[in-house]
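Asks: Quick one, fold the following:
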Amino acid sequence: MIDLYFAPTPNGWKISIMLEECGLPYTVRPVNIGAGEQFAPEFLKISPNNRIPAIVDHAPTDGGEPVSVFETGAILLYLAEKSGQFMPSDLRGRYSVMQWLMWQMGGLGPMLGQNGHFKLYAPEKLPYAIDRYERETARLYGVLDRRLGEADYVAGAEYTIADMAIFPWIMTHKRQEITLDDYPNIKRWYALCRARPALQAGLAVMKNAINRNPQADEKVRETLFGIKS
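Replies: Below you'll find the predicted structure:
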């Protein structure tokens, strides 16, 4: 059994989608990030970067003590190895997946996170910051759209953990004021992924706990963004 320490965010959904896709049994351990539960000492033992998600695998393949893993890329790779799914076994295929996984972690996620922050949550509108992250978001969307003009899925012909990592961030396109009509290859891929029952099941985890307006609560705002009134 795997414990999934989770909140309903793009990063959290990456892992709930993967667990549903590969059929591994898991238990959701909610982490109320608005209340600061990610800073609790017991959680920091599992995720020292005080971020969700994290997992604890109580039945690792080596038969030893439970294994805890934090950082979404590491978790996806761990689950792919454990399940033997969604990661090619050949050299070129494997590194195609890893390249795009690292691209998401180092580029798409952080840049879309900043774009969303300055558009939606910042206490004042900063034109320079908004323009900076809008431009970088558009560049990254362009990179992904070109790639998906070459292949059915991000890393090639097959659906992999790279798609699972990228999809939840593209799912924020409407709130980030992006239209997929401007990116036809992403639009095709998005519909293809969205139709997967396991992906839908992963997105449904703690759906009722989504906080779409964290900036509206003073304590939540300070906890998540360090913004004091």
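
Asks: Please make it C-alpha for all contacts and neighbour counts, starting now.
Replies: OK.

Asks: how far away is the closest residue to residue 47 other than its chain neighbours from residue 158?
Replies: Leaving aside its chain neighbours, residue 47 sits nearest to residue 70 (5.3 Å; criterion: Cα to Cα, 6 or more residues apart in numbering). To residue 158, residue 70 is 26 Å away according to Cα to Cα, to the nearest Å.

Asks: Then residue 132?
Replies: Counting by Cα to Cα, the gap from residue 132 to residue 158 is 34 Å.

Asks: returning to what we had before: and residue 70 and residue 158? Which one has more around it.
Replies: A side-by-side neighbour count of residue 70 and residue 158, using other Cα atoms under 10 Å, places residue 70 first with 20 against 15.

Asks: Can you give the contact residues for the lengthiest helix in the chain?
Replies: Longest helix in the chain, counting residues (DSSP state H): helix 127-148. Counting by Cα atoms under 8 Å, 6 or more residues apart in numbering, helix 127-148 makes contact with 107-108, 111-112, 114-115, 118-119, 154, 183-186, 189, all of which sit outside it.

Asks: among these, which ones are buried?
Replies: Using 16 or more other Cα atoms under 10 Å as the burial test, the contacts of helix 127-148 include 107-108, 111-112, 114-115, 118-119, 154, 183, 185-186, 189 as buried.

Asks: Can you give me the end-to-end span of stretch 34-46?
Replies: 19 Å.

Asks: How far does that stretch sit from its chain's centre?
Replies: 19 Å (Cα atoms, centre = their mean, to the nearest Å).

Asks: which outside residues touch it?
Replies: With contact meaning Cα under 8 Å, 6+ apart, stretch 34-46 is reached by 31-32, 50-52, 54-56, 68-70, 214, 219-221, 223-224.

Asks: this one as well, want them side by side:
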Amino acid sequence: MQALIASLSHVLKAVLLALFSSGRGDLASLSAAGNRNTGIHRALEYEAGSVVSCLFSAGIFPLANDEAPYMSKAPYVPPQVWKNEAPSGGQFASINRPIAGPTHDKTLPVGKHPLQLYSLATPNGVKVTILLEELLALGHSAAEYDAWLIRIGEGDQFSSGFVEINPNSKIPALLDRSVEPPIRVFESGSILLYLAEKFGAFLPKDPAGRTETLNWLFWQMGAAPYLGGGFGHFYAYAPEKLEYPINRFTMEAKRQLDVLDRRLAESTYLAGDSYTIADIAVWPWYGQLVRNNVYSAAEFLAAHEYTHVQRWAEEIAKRPAVIRGQRVNRTWGDEATQVPERHQAEDLN
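Replies: Down below sits the predicted model:
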């Protein structure tokens, strides 16, 4: 094979030299020949020399269906020191930056309730509104809250007021004004744990049950970045579809679903027989994933195969507090489901 590649390289280079020497600009016949064997093209890309490689890469010799394979592009060589010079691309490129801190001064609004939530109805955001609605359903009137909309696409999370609550500039962020001085809580998992402990609900008190709940809560915190920043980004949001990262993160997403499926084959909920903050944390990501409400990827991931996750996901989706919580700070989809801000229970009627 190496000999064949070398021979083809010399032949093609000779032909190219002759063509360019004679002033011919029409390479259609040679381009068509290159079209017929993409395997040879791949080998030539790496082995046959810079002239042929550059012409293929430039599209002078287009591949069949004008579709270049992932490895046909010149490999990226990282610089000695990275600089933020090229646009990152993707759906959220406008809000990505390599530094922290506020970009503008703005004081956050404050409502009448002790709990002030600043959020958006993303999977991480609805974790908190679902828990707050569950607490209210149990009769915890002190869990009443004001939910203010943070438009991350417009950079609200980089305001000075928001950064004071969450220096990481990510939603959700909570301010508990029932105490003095007020307590700031950021990171969705931390907020769930804080509220569960504050109200003594959805977190078992026995050591074994509490620990199992926290096991799955922290599992979600560690696993979801691979689902969101990995699979979700490259499958749904990246400026182009690339085979390697999609395959890599699809494998991990399916492995995570299998972890959940095996656990839910053993118990009704993640921590056992009781619904806890572990379920509230995991459901907006993985429950909605198998229900095709995250990245529209259920078919691609063969989500129907995870029957125990499906059972669990549908059961939780029917809970009234879950239905209400998903609507808070929502600004897309069916207008009837959108509640950009929530300041009283009647806002969800």
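
Asks: coming back round to it: would you turn the buried ones among the contacts of helix 127-148 of structure 1 into TSV with distance to residue 14 of structure 1?
Replies: Output for those, formatted as TSV (distance: Cα to Cα, whole Å):
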residue	distance to residue 14 of structure 1
107	16
108	14
111	17
112	15
114	19
115	19
118	23
119	23
154	15
183	22
185	21
186	18
189	16
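
Asks: and which of those is nearest residue 207 of structure 1?
Replies: Nearest to residue 207 of structure 1 out of these is residue 112 (Cα to Cα; 20.9 Å).

Asks: That closest one maps to what in structure 2?
Replies: Alignment note: residue 112 of structure 1 maps to residue 227 in structure 2; criterion TM-score structural alignment.

Asks: Might you report the residue contacts of its match?
Replies: By Cα under 8 Å, 6+ apart, the contact set of residue 227 of structure 2 is 249, 252-253.

Asks: could you redo the last one with a cut-off of 10 Å?
Replies: If you count contacts by Cα atoms under 10 Å, 6 or more residues apart in numbering, residue 227 of structure 2 has them with 233, 249-250, 252-254, 256, 285-286, 289.

Asks: Then residue 213 of structure 2?
Replies: With Cα under 10 Å, 6+ apart, residue 213 of structure 2 has these contacts: 202-204, 207, 219, 269-272, 274-279.

Asks: now do residue 179 of structure 2
Replies: Counting by Cα under 10 Å, 6+ apart, residue 179 of structure 2 has contacts residue 114.

Asks: State the distance from it to residue 281 of structure 2.
Replies: 26 Å.

Asks: For residue 154 of structure 2, grab the count of nearby residues.
Replies: Residue 154 of structure 2 has 10 nearby residues by other Cα under 10 Å.

Asks: Let's verify the residue nearest the centre of structure 2: helix, strand, or coil?
Replies: Nearest to the mean C-alpha position of structure 2, counting by Cα atoms, centre = their mean, stands residue 228 at 2.0 Å. Three-state assignment for residue 228 of structure 2 (DSSP: H, G, I helix; E, B strand; the rest coil): helix.

Asks: Am I right that it is in contact with residue 238?
Replies: No - with contact defined as Cα atoms under 10 Å, residue 228 of structure 2 and residue 238 do not form a contacting pair (11.8 Å).

Asks: and the counterpart of residue 118 of structure 2 in structure 1, what is it in contact with?
Replies: Alignment note: residue 118 of structure 2 maps to residue 5 in structure 1; criterion TM-score structural alignment. Contact partners of residue 5 of structure 1, counting by Cα under 10 Å, 6+ apart, are 12, 15-16, 27-32, 38, 43, 46-47, 51-56, 70.

Asks: List the buried residues of the host helix or strand of residue 224 of structure 2.
Replies: Element membership of residue 224 of structure 2 [criterion: DSSP states H and E] is helix 207-225. Neighbour-count burial for helix 207-225 of structure 2, counted by 16+ other Cα under 10 Å, picks out 209, 212-214, 216-217, 220-221, 224.

Asks: can you pull the contacts of the nearest residue to residue 9 of structure 1 once chain neighbours are set aside?
Replies: Once flanking residues are discounted, residue 9 of structure 1 sits nearest to residue 210: 7.6 Å by Cα to Cα, 6+ apart. Residue 210 of structure 1 makes contacts with 7-9, as judged by Cα under 10 Å, 6+ apart.

Asks: State the helix or strand in which the residue mapped onto residue 210 of structure 1 from structure 2 lies.
Replies: In structure 2, residue 210 of structure 1 lines up with residue 332, judged by TM-score structural alignment. Per DSSP H and E: residue 332 of structure 2 is located in neither a helix nor a strand.

Asks: mind listing the helices for structure 1?
Replies: 10-22, 41-44, 72-83, 91-103, 109-116, 127-148, 161-170, 184-194, 197-203, 218-225.
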